[in-house]
Structure formats: C-alpha cells, structure tokens
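**Q** Give me coordinates for this.
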Amino acid sequence: MRLHWHCINSNANLQIVDLFLNQFPSSYVGFNGSITYQNNSQDSFLFKNWLVDRSPFLPDRLILETDYPYLSPRNLHGTYDPSCALIATASYLSSAIADPHQNPLSYLQFSNKNIEA
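**A** Okay, here's the model as predicted:
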C-alpha cells in the first residue's frame, strides 16, 4: 500500500513518522516550505538529526510539496512561487543533510521519481 504523509517538519512526532515508515515500506513522507523555518530549538536540532539519520533511504521515500500558497519557504515569504518553493525546500534538505553525493537537484529528481511511482 502506498501512502503519503503530508507536511513533515520539526513539529511532527518523529517517532510516529518512523513507525509509519516501518509499517508501510512503500510509503512516502512530504516536505514543504515549513521545514525552512527551523530555528535553534531542540525540535529543530532533533529534526535535522532525524533527516541525517534517515538520509540513506530518504531519497526513495520523499515527496517535495509546494502547499501553495500557505506554507511558503522562509526566503520566499511574500513573493511565493510554487516552482521556487520546491527548489528552496530541496536546498534546505541538501544543506541540512550535507551529503556530498546529493544536491538540491538530486532531491528534486528523487521527488519527481517518487511521484511518478
């Protein structure tokens, strides 16, 4: 069964997200501009670590979302464009995970592949 958990960010209960991913191995998690509003809080720190820890399999499980016009990325607030939002979200993931073999374009391509699956 393919399921998509919408709008994962630092406010999500990441233990439940992990249970979801383990219970439904063909499932996907969605990330949108809300992830770019991270700060120095404990939740933001845990979220970034969660991303890094799951980075080996995350490309096969992620979908980038625009959630236009409501959840714009921090750097696009007030001038929101859905296409730019995907790039900003992919850039944040790339920066947070810091995998030298991945870049924002990689995450866009993974998302597109997962959407087509």
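
**Q** CA atoms for contacts and neighbours, from now on please.
**A** OK.

**Q** can you map out the strands along this protein?
**A** Under the criterion DSSP state E, strands of the chain are mapped to 4-5, 28-31, 62-64.

**Q** Is it possible to get TSV of the ones you listed that adds distance to A96 and mean neighbour count?
**A** Formatted as TSV, those follow (distance: least, CA to CA, whole Å; neighbours: other CA atoms under 10 Å):
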stretch	distance to A96	mean neighbour count
strand 4-5	20	16
strand 28-31	13	21
strand 62-64	15	25
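
**Q** Same list, the ones you listed, but as CSV with distance to S91 please.
**A** Below are those laid out as CSV (distance: least, CA to CA, whole Å):
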stretch, distance to S91
strand 4-5, 21
strand 28-31, 12
strand 62-64, 11
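
**Q** These: which one's closest to Y92?
**A** Closest to Y92 of the strands of the chain is strand 28-31 (CA to CA; 10.2 Å).

**Q** hang on, isn't L105 packed against A88?
**A** No - the pair L105 / A88 is not scored as a contact, 10.6 Å apart, by CA atoms under 8 Å.

**Q** I'd like the distance between the residue nearest to P59 when sequence neighbours are not counted and R74.
**A** The spatial neighbour of P59 that comes closest, neighbours along the chain excluded (CA to CA, 6 or more residues apart in numbering), is F110 at 5.6 Å. Look at F110 and R74: by CA to CA, to the nearest Å, they are 23 Å apart.

**Q** From Q38, how far off is the residue nearest to P59?
**A** Distance, F110 to Q38, using CA to CA: 23 Å.

**Q** Second input sequence below; structure requested for side-by-side comparison:
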Amino acid sequence: MTLIDTHSHLYVNAFSKDVEQVLERAEAAGVTEILLPAIDSEEHDAMLRLEQQYPDKCLAMMGLHPCSVKEDYQAELQLVEEWLSRRPFAGVGEIGLDFYWDRTFEKQQFEAFRRQLELAKHHGIPVSIHSRNANREALDTVVSLQDGNLSGVFHCFSGDADFARQVTDAGFYLGIGGVVTYKNGGLAEILSQAGPERLVLETDAPYLSPVPFRGKRNESSYLTHIVAKLAEVFAMETKAIADLTSLNARTVFKLQQHDREQ
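**A** Prediction:
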C-alpha cells in the first residue's frame, strides 16, 4: 500500500528536532511522497532546505497563505512570482481566503488569490486552496477564472455534499485529512454522499491529527488512520482507497512530470 500526503508543513519548527525520524515513520507507513505547501517568505528557506535534503520524498509548492496577506502582501506576491519563474514547483499553494480570524485584509486576500490562480494557469500547475469561513467566495473566484486550465485541491475540505459536487464539477479534488475521523465532525457522512472518486489524502501536519492522536502533533505516517476511516465510510478495502487517492494525487499534481523536470 502506497500513500501520498498532498499537504504537510514538515518544515515548521514543530519538526525541527526530529524531522528525520518523522520521515522514517512516514516511509515505514507507505508514504512515498509528501507535498510541502508554502506559507510566506519567513518559511521559504526551511521549506526549500527540507526539499533539498529529501528530494525523492518532499516536493515544495510556492504561494502566499491568506493569513499572511498583510500590509506587505505585494512584496510577498512578487517573491512568489520570482520563485515560480526560477524552477519547477509541485503547485501554487497554499493560497485562498480565510475570513475566520480577521477580515481586515479581505480585499487584499481576494487580489492575492486571483493573482496566484492566474500564476498557476500561466505555469500550468495546480493549486492548493485554503478556504475557511469563505467556501462560497473561494469557489466563486475559482469558477470565475476557470477556462479549463485551472486544477487543484480544496485543502481540508469542509462543506456539504452539494458543495463537494460543485467543487468537483469545477475540476477540483477534495483534500481529506484527520477531520474525517472526528466523531462529531460530520465529514464522514458528507463524503459517503459525495463518493470517493475525487479525493486526495493530506495531513496538514502538524495540525488536525486524526483519532487516536487528536490534540497531538500530526505527521505524515498518520495517513494510515485516514485511509482506514475512508475504507470504512465507503465499504472498500484500504488498499483500494490508497490506490485511488494516490492515483488522484499523481494526476492532479502531475507528479511523474515533476519528477522528470527535477
């Protein structure tokens, strides 16, 4: 059984002391590739260094997280553009809209989101979309720019079955992580209506650990618990879920092509 973690921040300080052991556990669990979404320029060096240390396992994205859209967002976006012009990346991410914590820079978040969606189209790579308290706005923005050349994942999918269908109708995949294992989260029931065909696995490590590790630091090896829950939801073998989600991840993130370019 092979697994792909499509969204993991293994380069942040939470892993500074034992990232090698974390990656060893991931390999032992069958995790073959781990995609590293960017946050902002303060984390670029750590992210790219981890990719350089483990080029066969870790693949970086490049983007500006919506929670990092502040007064200096234009300079941050310029750095994103420069990096994307220098070398291949697995995707543009983590980008999107977040109206949960603060809406002070709402207008700027929309501008940053649109610009980065256009960058993804220009470079022919997918996006990893962060959407918190902004599902409708994020999807409407994607649809307004969709010309057949936008693809990617709604990371940490949250929404009902109808919204899931709208996301997949727009050509996107649903990123599923530890939340699906939460007893009162409701996501398992929603996915049972939406179907398994457009799912990819993710951890969002170090956040959102699955049961039985909820409240503790998340890591890529915990994908096995997410697969087990999805197998239960869809009454499928765990290997079938692993194979399907890995195929989806390779398709949307063009992983074989990225490997060749590297």
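
**Q** circling back: the more surrounded of L105 and A88 of the first structure?
**A** A88 (22 against 14; other CA atoms under 10 Å).

**Q** Residue in the second structure paired with the more buried one?
**A** Taking TM-score structural alignment, A88 of the first structure has H225 as its aligned residue in the second structure.

**Q** Now do the same contact list for the residue nearest to that match when sequence neighbours are not counted.
**A** With sequence-adjacent residues excluded and distances taken as CA to CA, 6+ apart, H225 of the second structure is closest to P210, at 6.7 Å. Shown in contact with P210 of the second structure (CA atoms under 8 Å, 6 or more residues apart in numbering): G177, G178, V179, V180, T181, Y182, N218, Y222, H225, I226.

**Q** Mind telling me what P210 of the second structure corresponds to in the first structure?
**A** By TM-score structural alignment, P210 of the second structure lines up with P73.

**Q** so H130 of the second structure, which of the three states?
**A** When classified by DSSP: H, G, I helix; E, B strand; the rest coil, H130 of the second structure comes out as strand.

**Q** what's the burial count for the aligned partner of A164 of the second structure in the first structure?
**A** Under the alignment by TM-score structural alignment, A164 of the second structure pairs with V17 in the first structure. Counted by other CA under 10 Å, the residues lying close to V17 of the first structure total 14.

**Q** any idea how far V17 of the first structure lies from C7 of the first structure?
**A** From V17 of the first structure to C7 of the first structure the distance is 11 Å (CA to CA).

**Q** again with I63 of the first structure
**A** The spacing between I63 of the first structure and C7 of the first structure, counted by CA to CA, is 10 Å.

**Q** for G78 of the first structure, same thing?
**A** 20 Å.

**Q** ok, now D43 of the first structure?
**A** 15 Å.

**Q** higher neighbour count, the two?
**A** Using other CA under 10 Å as the criterion, D43 of the first structure and C7 rank with C7 on top: 21 against 17.

**Q** Go ahead and confirm that one touches N32.
**A** Yes - using CA under 8 Å, C7 of the first structure is in contact with N32, at 6.2 Å.

**Q** Could you tell me which residues touch both of the two?
**A** Joint contacts of C7 of the first structure and N32 (CA under 8 Å, 6+ apart) are E65.

**Q** list the buried ones in the lengthiest helix in the first structure?
**A** Longest helix in the first structure, counting residues (DSSP state H): helix 82-97. For helix 82-97 of the first structure, burial by neighbour count (16 or more other CA atoms under 10 Å) applies to 82, 84-94, 97.

**Q** and which of those is nearest L51 of the first structure?
**A** I97 (6.2 Å).

**Q** hang on, that closest one packs against L58?
**A** No - in this structure, I97 of the first structure is not within contact of L58 by CA under 8 Å, at 10.3 Å.

**Q** quick one: common contacting residues for these two?
**A** L51.

**Q** Could you pull out the helices in the first structure for me?
**A** 14-23, 42-54, 82-97, 104-116.

**Q** Check the burial of D18 of the first structure by counting its neighbours.
**A** For D18 of the first structure, using other CA under 10 Å, the count is 13.

**Q** Equivalent analysis for Q193 of the second structure, please.
**A** So Q193 of the second structure, with other CA under 10 Å, has 15 neighbours.

**Q** Setting aside sequence neighbours, what's the nearest residue to it?
**A** Computed as CA to CA, 6+ apart, the closest residue to Q193 of the second structure that is not its neighbour in sequence is A161, at 6.1 Å.

**Q** Quote the end-to-end distance of stretch 164-184 of the second structure.
**A** 19 Å.

**Q** do stretch 5-15 of the first structure as well
**A** 13 Å.

**Q** list the buried ones in that stretch?
**A** C7, I8, N9, S10, L14.

**Q** what sits against the residue lying closest to Y80 of the first structure once chain neighbours are set aside?
**A** Counting by CA to CA, 6+ apart, Y80 of the first structure lies nearest to S72, which is 6.1 Å off, once chain neighbours are set aside. Residues near S72 of the first structure by CA under 8 Å, 6+ apart: N32, G33, S34, T66, Y80, A85.
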